[in-house]
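>>> need coordinates for the below:
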Amino acid sequence: MTLLAWAAVAVFTVAYILIATEKIHRVAAAMGGAAVMLLIGATDAHHAFFDEHTGIDWNVIFLLLGMMLIVAVMKRTGGFEYVAIWAAKKAKGKPFRIMVILVLVTAVASAFLDNVTTVMLIAPVTFLVCDRLGVKAIPFLIAEALASNIGGAATLVGDPPNIIIASRAGLTYNDFLIHMAPIVILLMIVFVGLCRWLFRKSFTYDPAKAEKVMQLNEKDAIKDFRLLIISLGVLALVTAAFVLHTVLHLEPSVVAMVGGLLLLALSRLDAEAVAKDVEWPTLIFFAGLFIMVGALVNTGVIGQISTAATNAVGGQLWPATLVLLWGSAFLSAIVDNIPYVATMSPIVADLVAGFPDGKGNVLWWALALGADLGGNATAIGASANVVILGMAERAGKRISFWEFTKYGLIVAVITIALCVPYLWLRYFAFA
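You can find the predicted model right below:
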C-alpha cells in the first residue's frame, strides 16, 4: 500500500477507537475523521460529495430523512401509544412476551420495508411500552436492531446492501425470497431463543404496573384520528413503492422523501416543529462515516483487502463461499455494510463469472448473508444500529458502543455459523 493509504488507515483506526471508547461523541469522531481524510488528500471534494462509490451515499441519507419526517408526524397522532398498549395487553404485561412480539413485528416489517425504516417506526412504541411497565428500554431496542438486520436479509428491499447486490447481479425480488427467506426464518427462531438467554436479567417487572396497563383502553390513546388515517395511507403508499421500486424505477430515497414531504404538507403541522424531531446528529454521523470509508476505497485499501481474500481461495467455490461469508461479516462489522458491499460487488461479479452453469451464484448469497448479518456485530456495522443509538440518546436512554456490541457480536457469530450448513446443503450437497 502507498503511504497515503497507510495514513488513511491510521485516521480511520483512530476515529474508530474514539467512537468505540466514546472518548468524544461519535458525531465529532466521524466528522473529525472525515475532515482529516480531506486535509491529507485521501479523498477530495468530488470523491467525498459527488462520487457514488467513494462519497456520501445520498440515497441512504435522504431515505433516512424522508422516513424520519414520516415518523415525526406519526408521533403526533397517538398511533404509537395505541400499538404499545395493544402489544403490552397481548403479552399480559410480561416483558419477554413483549420482546418476542416486538422483535417478530420488527423482523417481518424489515423484510417488506427496510430495516432502517422499521426501527424508526418501532422504537417509539418501545419507549412507550417500557415506560408504562417500568422496565428498561435498552435491551428491547438492541434486540429490535438485531432482528431488523436478520429480517431485512430476507428480501431485496429489506436491507440496503441487498439492493446493491441485486442491481449488480441482475437478481429479482423473488430470487431473494427463494434463496434468503428460508434461512432467515430459521435464524429468527434461533434469535428468539437467544433473546431469552441474552437479556434474561431484563425481564423482571412490577405486576401492579402490568395490571394498570391491562386496564387501559388503547383506543383512548389516539390523539388525532384524521392525521392517523392520512399517515397510514401515506405509509402504505411508501411501502408499496418500496416493494415495486424496480417496476416504478424510483429509488427508495426518492420514495421516502416524497412520502415524508407529502405527509408533512397534508398534516398541516408546523414544519419547523416537525423538523426538530429529525435525528440530525445521526444523519451527520453517517455522512462522516461515508467519507472516511470512501477514503479507504479511494486509496485502494478495501480493494486490496478484498482482492487478497479472493486470491487466497484459488478458484475453489466452497472455500470462496466461506471466505466471502466470514470475510464480509468481519468487514461489515468494522465499516458500514453499504459501502463495503458497493466495493465488493464488482469483485464478486468477476468471481461468479469464473464458474460455469451459474454455480457461482452462491457467492452472491454468501456476500448478502455475511454483510447483512455481520452488520449486527458492532454498533456501527449497520445503518439500523446507528439509528437506534441515535433515537435512544435523544430519548435519554443512551446505549454505549460496547453495550450494543457485547450482544450483537454473539448474535452475529451464531447466525453466520448457522449459514454455513445452509449454504453447503443447498448449493453443494443437494445442488
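
>>> CA only for contacts and neighbour counts going forward, please
OK.

>>> just want the most central residue of the chain.
Centroid-nearest residue in the chain, with C-alpha atoms, centre = their mean: residue 384, separated by 3.1 Å.

>>> secondary structure element for that one?
helix 383-394 (DSSP states H and E).

>>> the helix or strand just after that helix packs against which elements?
For helix 383-394, the succeeding helix or strand toward the C-terminus, using DSSP H and E, is helix 401-424. Applying 3 or more C-alpha pairs under 8 Å, 6 or more residues apart in numbering; DSSP states H and E, one finds that helix 401-424 contacts helix 3-21, helix 138-152, helix 173-198, helix 317-334, helix 362-374.

>>> run the last query once more with 7 Å
helix 362-374 (3 or more C-alpha pairs under 7 Å, 6 or more residues apart in numbering; DSSP states H and E).

>>> another sequence for comparison is provided below:
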Amino acid sequence: MIVPQTIKNKIPIVTPEMAYSTRIKTVIFFNTALFLIVWSFWGNTISKDMGYSHVPTTNHLTASSILIPIVPAMDGPVVGQLSANSIPAKAGLRQGDVIIGVNGVLVTSPEMANYLIRSGLQTKTLKLRVLRQMQHLNISFQTDTSIRHKTLKVLSLPSSQQFIIMLVFLKLTIIMFFFIFKNIINRMIIVMIFASLMMLVGMVMRVYTPIDAFFSIKFNTISLLLGMGIISITLDEAGVFDYIAIKMTEYGGGSYLKILVLCCVLTYVLSLLVNNLTTILVIVPMTLNLALMNDIDPRPIIIGEIIASNLGGASTMVGDFPNMLISSETDVVFNEFIVYMMPICLVLLSVLLFYLHKLSSQRQMKMNFSGTVKKLKNFSNFTHRERRAVKRSVFVLFHVILLFSLSERLSLKPSAIALLGAMSLFLFSGIKKQKIIQRVGFNDILFFVGLFIVVGGLEASGLIHYASEFIRTISFSNKYASCLLIMWISALVTAFLSAGPTTALLFPIAISIQPIAGGHLIWWSLSLGVLAGSSSTLIGATAGPVAASLLEKFSTMYGVTFNGDNTIRYNEFLKIGLPMMGAFLGISSLYMIWLCSRI
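Sure, this is the predicted structure:
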C-alpha cells in the first residue's frame, strides 16, 4: 500500500504565544458550548418572553401572515387574497371585504387603510370594521401573541423613508457580498464588519437595535453546526476516516470506473453525517493516492466528489449548513429529510456518475508522476487508545443518529442532541482536548453569526418583506410556481454566493411564502435549489476551493503534472458543474411538480 510522503508526523514546536492562544480558545469554547446547550433547551421560551420567537413554520407569525393585502376598488379599499393560515383569515376576515375603519378611524382610501393597518400592528390588538354583503362587521385579532416582527417597524413609516432605509441596507449587503466574492480578506472578518455596520445604521434609523440583532441569530443552527463539527473532528482524530480510506484503497485499484464510483459513493455516504469540508479533506488525499498508483488524472474524480458531497449534505438533516438551518428553525424532522430528500439525491448521484463516466471516455486521463511514496499505516497498528477512541466515536455517532430519528417523539431538539453527543465525545473519547479545540471552526461559527445579523437587518429594512411579496405576486400565489421560483432563484444565487449565505438570505423569504406551498414543499425546493447551485461552480460550495488547494499542493510537492494545469480551474469545473446544475434543476423541478400534486 503506498501513498505520497506527508509531513503529518512532524512534531510541532509549541511557543508561548501558541499556548496562550490555545488557552483563550479553550475558554471561548467552553463558554460557547455552555451557552448553546442552555439555549437549546430554553431559547424559545426566552425569545417568546422577550417578544421574539423562532417557532415552527406551521405557526410562524411573519409579516406576510399578519399584514392584510389591500386592493383598490370602486367601493373603497378591498381585502385581497389571504392565506388560510394567516392571522386575519383565522380571525374571520375574508377576501372581498371592504375596509371602512381601522382602530376607530374612518378609512377614505387604500393608502390610508395600508398606513393605519401597519401602524395598528404595533399595538396589541387590531380592530377592523368591514362591509360584507351589505352588512357591517367588526373583526379584531391579537398582533403580539407570538412575535414582535422587525419588519413592522419600517412598514409603519412613510414610503419615502422606507425606500431610503431599504436602499442603504441593500447597498451595504451588495458591497459585503462583492468583497466576499472577490475574497479580499477572510470572509468572517468581512461579514462581522458589515454586521456591525448594519446594527449601527439600524440604530441611527431606529429600525434595527442590537437586541433585534441578537434575536436574529439562529442559535439552534449554530448549536447543530458546532455539535456535528466536533463529532466529525473526533471521528477524524480517532482514525475512523483513515480506516475507511485504507479499505477503499484496497478495493479501488485497477479500473478507472471502479475508482470513480467508489470515490463518489464513499463521499456521498460520509457527507450524509459529516460536514462537506471534513469529507473533502478526508477523501481528496485518498483519491490522490489511488490516482498516483493507477497513473490517472484525479481532477474529474475530485470534481465528482465535490458534487457528491453536496448531494450527501442535501440528503439528511445534518449533512450541511442549509439543511441544518431548515431543520433547526422549522418543524422538519430527521426522518422527513430521509423520506423526501434522500431518494431524489440518489437519483441525481446516478446522473452524476453516468455523466462522469461518459466524460472520462472522451478525454485523456493519464498523468505523469515522479516522486517518493511510503506505506500507509494499517488499522492493525493502531494503539489501544486509538482503538478505544474509534469505538467510542462510532458508539456516540450511532446514538446521536438514533435520537435524531426519535427527536419528535422525545420532544428533543436536534441541536441539543448534537451538542450533548459532541460534549460526551469531547470529554470521554480519550483524544487530547487541545487537538479538538484547535480544529473547531470558530471562524465558520462567527461567519454565520454575522450573516444572520445581516439578514436580520434586511428583514428590519423591509426588503425581505417586499421581495417575498414580489415572489408571491409573480407566482400568482400558486404553490407550483412558488416552489419552482424558490428553487431556481436559490440555484442561481448559490452559484455566486455559495450555499451558506444563500440559504441564510432566502430563508426568511421562504418562510413568508411557505403557507402558499403548504406542508414542507418550500423547504425541499430551497434545499434542492441550493444543491444545484453549489454544484455548478468551484465557489458554489466551500469544499470546492479547498479541494483545488489540496490538489495544487500535492502536484507541487510530489512533482505530479497533469494535462493542462496542476489544479482545478474555475472554467474546468464549469465544464462539469454547469451541465450538472441543468440536469439537477430539470429533474428536481419534475420531482417538485410531482410532490406538489400529491401534497
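
>>> thinking again about what came up before, right, and the residue nearest to the centre of the first structure touches residue 117 too?
No. Look at residue 384 of the first structure against residue 117 with C-alpha atoms under 7 Å: they stay out of range, at 8.2 Å.

>>> mind checking what residue 39 of the first structure lines up with in the second structure?
With TM-score structural alignment as the criterion, residue 39 of the first structure lines up with residue 200 in the second structure.

>>> what about its match, which SS state?
helix (DSSP: H, G, I helix; E, B strand; the rest coil).

>>> tell me how far it lies from residue 209 of the second structure.
8 Å (C-alpha to C-alpha, to the nearest Å).

>>> settle it for me: which of the two has more neighbours?
Neighbours around residue 200 of the second structure and residue 209, counted as other C-alpha atoms under 10 Å, are more numerous at residue 209. The numbers are 19 against 15.

>>> what sits closest to that one if chain neighbours are left out?
residue 203 (5.4 Å; C-alpha to C-alpha, 6 or more residues apart in numbering).

>>> okay, the one you found and residue 447 of the second structure: tell me how far apart.
In terms of C-alpha to C-alpha, residue 203 of the second structure sits 22 Å off from residue 447 of the second structure.

>>> mind checking which of the two has more residues around it?
Between residue 203 of the second structure and residue 447, residue 447 has the larger neighbour count (other C-alpha under 10 Å), namely 21 against 13.

>>> now which residue in the first structure aligns to that one?
By TM-score structural alignment, residue 447 of the second structure lines up with residue 285.

>>> start and end of stretch 215-224 of the first structure, how far apart?
Using C-alpha to C-alpha, the end-to-end distance of stretch 215-224 of the first structure comes to 22 Å.

>>> got a list of contacts for it?
Contact partners of stretch 215-224 of the first structure, identified using C-alpha atoms under 7 Å, 6 or more residues apart in numbering, comprise 77-79, 81-82, 85-86.

>>> one more: stretch 489-506 of the second structure?
181, 321-322, 451-452, 455, 526, 529-530, 532-534, 536-537, 539-541.

>>> ditto for stretch 288-296 of the first structure
Stretch 288-296 of the first structure is contacted from outside by 8-9, 12, 30-31, 33-34, 37, 42-43, 48, 54-57, 302, 335, using C-alpha under 7 Å, 6+ apart.

>>> hey, where'd the strands end up in the stretch 51-200 of the first structure?
Under the criterion DSSP state E, counting those that start in this stretch, the stretch 51-200 of the first structure carries no strands.

>>> quick one, helices of it?
58-74, 79-90, 95-112, 115-133, 138-152, 160-169, 173-198 (DSSP state H, counting those that start in this stretch).

>>> test my guess that residue 99 of the second structure contacts residue 127.
No. Assessed by C-alpha under 7 Å, residue 99 of the second structure is found out of contact with residue 127, at 10.8 Å.

>>> the two: which is more packed in?
A direct count of neighbours by other C-alpha under 10 Å for residue 99 of the second structure and residue 127 places residue 99 higher, at 25 against 18.

>>> so is that one in a helix, a strand, or just coil?
Residue 99 of the second structure is classified as strand under three-state DSSP.

>>> quick one: residues contacting it.
Per C-alpha under 7 Å, 6+ apart, neighbours of residue 99 of the second structure: 77-78, 129-131.
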